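J.: Return atomic coordinates for the entry below.
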Amino acid sequence: MAEGKIIKALSGFYYVLHEEGIAQCRGRGVFRKNKITPLVGDDVIFEPTNETEGYIMEIKKRKNELIRPPISNVDQAVIIFSATEPAFNPFLLDRFLVLIEHNNITPVICITKIDLLDEETKSEINRYVQDYEHIGYDVIFTSAKTKEGIDQLRPYLREKVSVFAGQSGVGKSSLLNALLPQLSLKTNEISNHLGRGKHTTRHVELIQFENGLVADTPGFSSLEFTDLEAEDLSNCFPEMKKRADYCKFRGCLHVSEPKCAVKEAVEKEEIPKYRYEHYVEFLTEIKERKPRY
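T.: Okay, the predicted model is just below:
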């Protein structure tokens, strides 16, 4: 038996990185029977059948997992949003942040395509960035074209399993190409008709990078709060979580309850109003979610 990590899953095969190289493995039939799907990022025990092939026998316990993109055991998520084309979208960014926080993954916000910004848009985005940095998030500005910010991003990726996540067309693959030019990952322009990116990455794959692993993931434009309960949502907003103990009522949802420390902070502009409005929208969505049986 040998141990390794799944770095790619494609057409029923799992490519396992181990001390002596990469083995192309099949999963045991019992996984399918027990409705267990091996994920990229899984630490596994496999039985080699020759130098390059084998069977996955056991999946070790995951410390976390994401559904979209399907990946496990992530240390941090580099949430990539473009400054323009498509336009910076704080509502969608907050959806990503909520799901990343819910899965106990450290987020890093990366804003791409800053070479395309005019002064007015740059000023507007800087106001958002100041808010996110005040909350405690790390924010990096980058341009795959001019290479600005690339060296600032590199140290974040060393000796960690990182996932690049964001909607289509924000420049995830272009950013990875700037970090690792030898990859030559396929990229595409924005669809002018649809105003959103064309999907260029077709599967999740972990790429070795300076003693760490980086995942390029398929782009997507919708995220569902399928496993998040209403009472847990505010814990995914760090600026709300640290004030929750000062609310009058335990389990306060920060909407209609009296003497709510979070609402008081919004009124004092200590919490950005748009962040609170996003919270209320997400809370309504979770409450109206159809029950699963």
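
J.: C-alpha only now, for contacts and for neighbours.
T.: Will do.

J.: Quick check, residue 162 in contact with residue 75.
T.: Yes - Residue 162 sits in contact with residue 75 when judged by C-alpha atoms under 8 Å, with a separation of 5.9 Å.

J.: Settle it for me: which of the two has more neighbours?
T.: residue 162 (27 against 18; other C-alpha atoms under 10 Å).

J.: Make sure that one is indeed in a strand.
T.: Yes - remark: residue 162 belongs to a strand, assigned using DSSP: H, G, I helix; E, B strand; the rest coil.

J.: Might you report the residue contacts of it?
T.: Contacts for residue 162 were tallied using C-alpha atoms under 8 Å, 6 or more residues apart in numbering; they are 74, 75, 76, 77, 78, 212, 213, 214, 215.

J.: any idea how far it lies from residue 234?
T.: Residue 162 is 25 Å from residue 234, where distance means C-alpha to C-alpha, to the nearest Å.

J.: next up, for comparison:
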Amino acid sequence: MPEGQIRKAISGFYYVKYDGGTVRCRGRGVFRKRKITPLVGDWVTYVQEGQEDATITEVHPRKNELVRPPVSNIDLALLAVSIVEPAFSSSLLDRFLVLVESHGIQPVICLTKKDKTNESELQAAEEAATYYRSIGYDVLLTSINEPDLLNKIRPYLEEKTTVLAGQSGVGKSTLLNTLLPGLSLETGEISESLGRGKHTTRHVELHEVAGGLVADTPGFSSLEFETLEKQEVGSCFPEFAKAAEQCKFRGCLHLKEPSCEVKRQVESGEILKSRYDHYLQFMQEIMDRKPRY
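T.: I've put the predicted structure just below:
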């Protein structure tokens, strides 16, 4: 039976790309009973029914999946975080980083709207970029109107399936329009009263960009750690994972344990205190989470 990859999902239909083109599919009725939901990015087997329609009969195993946005088999996450309009939020950035790290996805931080900053805002952004680079992340400072933007991002996108994520209003659709001018995604104005943008992307789709695939996804206003356990959080902070090798106790949670190397490095300034504060916040949220049955 033929196989392909779901490139778009909208109104109950799945658009599957195969060697000869694209076919519109529905999922098997039994999927609902088995609690199987096909996702954009899934590799699937399908049965042709007529010239235009088909039915997905099997969803192949995934290497990872995200709940919001609903995308699977992601290699890289391009995390769009604005420096201004809305103001830079290191807490939100760290949430994105923890989420993608927990799914084994390589993050690339894209700080947007550099062209709209004043001198002090730009300096703060560059200082943040320096720290995140020091712990192993790739960080790009971008302006939507810079002529070399595609060439700056292209090396990360080639032969990868990338999710473009970020809160509303940070310029995700504008960024993707820059990467693929013919796409012409709708962009939204920033709400001055709320300080955040309106959602403008209404479905999930993989677009061919710069030798890879990029998913344009709805913006986020919040993120929850729905499946992450407290024992896993430390490994999602690269500098914590490295320091933890010198903690006295194996499995140290870096909370009240004695001889904790993470806490020592926070006190010495080697680890950014805001990163540790966010770690404590995320740990508390997970410990307060209602148990799942």
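
J.: before we move on, back to that, ok, the contacts of residue 162 of structure 1 vs residue 62 of structure 1, which is closest?
T.: residue 74 (9.4 Å; C-alpha to C-alpha).

J.: measure that closest one to residue 116 of structure 1 for me?
T.: According to C-alpha to C-alpha, residue 74 of structure 1 and residue 116 of structure 1 sit 31 Å apart.

J.: more neighbours, these two?
T.: Taking other C-alpha under 10 Å, residue 74 of structure 1 and residue 116 do not tie; residue 74 has more neighbours (25 against 14).

J.: And that one? What does it align with in structure 2?
T.: Using TM-score structural alignment, the partner of residue 74 of structure 1 in structure 2 is residue 74.

J.: shouldn't its match be in contact with residue 64?
T.: Yes - assessed by C-alpha under 8 Å, residue 74 of structure 2 is found in contact with residue 64 at 6.7 Å.

J.: Surely residue 141 of structure 1 touches residue 149?
T.: Yes - applying C-alpha under 8 Å, one finds residue 141 of structure 1 in contact with residue 149, separated by 5.7 Å.

J.: More neighbours: these two, which one.
T.: residue 141 (21 against 17).

J.: residues contacting the nearest residue to the more buried one once chain neighbours are set aside?
T.: Leaving aside its sequence neighbours, residue 141 of structure 1 sits nearest to residue 111 (C-alpha to C-alpha, 6 or more residues apart in numbering; 4.9 Å). Contact analysis of residue 111 of structure 1 by C-alpha under 8 Å, 6+ apart lists 80, 81, 82, 83, 139, 140, 141, 142.

J.: Most neighbours among the residues you listed, which one is it?
T.: Highest neighbour count within the contacts of residue 111 of structure 1, by other C-alpha under 10 Å: residue 81, with 28 neighbours.

J.: now what about stretch 24-35 of structure 2, what contacts it?
T.: Outside stretch 24-35 of structure 2, the residues touching it (C-alpha under 8 Å, 6+ apart) are 12-16, 37-38, 46, 52-57.

J.: so which pair among those is furthest apart in space?
T.: Farthest-apart pair in the contacts of stretch 24-35 of structure 2 is 37 and 52; separation 21.8 Å (C-alpha to C-alpha).

J.: who's more crowded, those two?
T.: Counted by other C-alpha under 10 Å, residue 37 of structure 2 and residue 52 do not tie: residue 37 has more neighbours, with 13 against 10.
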